[in-house]
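Q: sequence unknown, structure follows:
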């Protein structure tokens, strides 16, 4: 058994697609119209056949309170691993990404948290060697 798809709820699929591809560097995997929305998934360019991230519309009534509670408590909705967090931080800051936590050591990892512009906090993690 392996993880096939993980999802992150987004306010606007088009805006999320732009952020997750143009800014974070993920690649389109699926874009299928489903009523007023899309089955829109992206993947890491390093693992094009790996786990897909579904940019899922946040239309269900339970989603806004859940996401707001996570954001208010500073809890990321998703975590992405990077090889060099300081380099990614500098690259993303140059693209005007807003970080709510700069790179910080936390036990066996170095981590930072950014705002994805679509209603979520996203954690970047670099494993220490």
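A: Now that the structure is in, tell me what you want to look at. It should be emphasised that the depicted structure is a prediction, and the values quoted were computed from it without experimental measurement. Residues are numbered from 1 along each chain as shown.
Q: going forward, measure contacts between C-alpha atoms and count neighbours the same way
A: Fine.
Q: quick check, residue 71 in a helix?
A: Yes. Counting by DSSP: H, G, I helix; E, B strand; the rest coil, residue 71 is located in a helix.
Q: isn't it right up against residue 122?
A: No. Judged on C-alpha atoms under 8 Å, residue 71 makes no contact with residue 122 at a distance of 9.9 Å.
Q: who has more neighbours, the two?
A: More crowded of residue 71 and residue 122, by other C-alpha atoms under 10 Å: residue 122, with 22 against 17.
Q: got the contact list for that one?
A: 76-80, 113-116 (C-alpha atoms under 8 Å, 6 or more residues apart in numbering).
Q: next: residue 74.
A: residue 121.
Q: the structure to be compared is supplied as follows:
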């Protein structure tokens, strides 16, 4: 068993696709019509056959209260691994991304949290050895 697709709920799929590709650097894997929405996934350019991130429409009535509760507590919807959280933070800030938590080092992990402009807080994290 392995993870093939995971998702984040987004307010606007087109806006999310632009942010996740143009700003974060993911690439589109699948973009198919699915009723009034799209089956829209992105992947890391370093792992084009790896885990896909589905940019899932946030229409379900349970999504709004769930995301609001996460945001109110400052909790990220998901976490992305990066080689160097500080460097990625600096790159994203330069691209206009707003962070709710600057890089913090806790033991072997440095993490930061940003607003994805689509309704979610997202964490980036890097592990250090040694």
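A: Ah, there it is. The model shown is predicted, which means the values in this text are computed figures rather than measured ones.
Q: overlay the chains and give the TM-score.
A: The TM-score (TM-score structural alignment, normalised by the length of the first structure) is 0.98; 129 aligned residues with a C-alpha RMSD of 0.6 Å.
Q: so how do I select the buried members of the contacts of residue 122 of the first structure in PyMOL?
A: With 16 or more other C-alpha atoms under 10 Å as the criterion, this PyMOL line picks the buried residues out of the contacts of residue 122 of the first structure:
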select buried, resi 76+77+113+114+115+116
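Q: in helices, which of the contacts of residue 122 of the first structure fall?
A: Here DSSP state H is the test, and the contacts of residue 122 of the first structure give no hits in helices at all.
Q: turn the contacts of residue 122 of the first structure into a markdown table, columns for distance to residue 92 of the first structure.
A: As requested, those are arranged in a markdown table below (distance: C-alpha to C-alpha, whole Å):
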| residue | distance to residue 92 of the first structure |
| --- | --- |
| 76 | 17 |
| 77 | 18 |
| 78 | 17 |
| 79 | 16 |
| 80 | 14 |
| 113 | 11 |
| 114 | 9 |
| 115 | 11 |
| 116 | 11 |
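Q: so which of the contacts of residue 122 of the first structure hold up in the second structure?
A: On the basis of both residues aligned by TM-score structural alignment, their matches' C-alpha atoms under 8 Å, what survives of these in the second structure is 76-80, 113-116.
Q: looking at those, which are in strands?
A: If you go by DSSP state E, those have 78-80, 113-115 in strands.
Q: residue 32 of the first structure: which of the residues you listed is nearest?
A: residue 78 (22.9 Å; C-alpha to C-alpha).
Q: element containing the closest residue to that closest one other than its chain neighbours, please.
A: In space, residue 78 of the first structure comes closest to residue 122 once its chain neighbours are excluded; the distance is 5.2 Å by C-alpha to C-alpha, 6 or more residues apart in numbering. Using DSSP states H and E, residue 122 of the first structure sits within strand 121-127.
Q: so where do the helices sit in the second structure?
A: 13-18, 63-72, 85-94.
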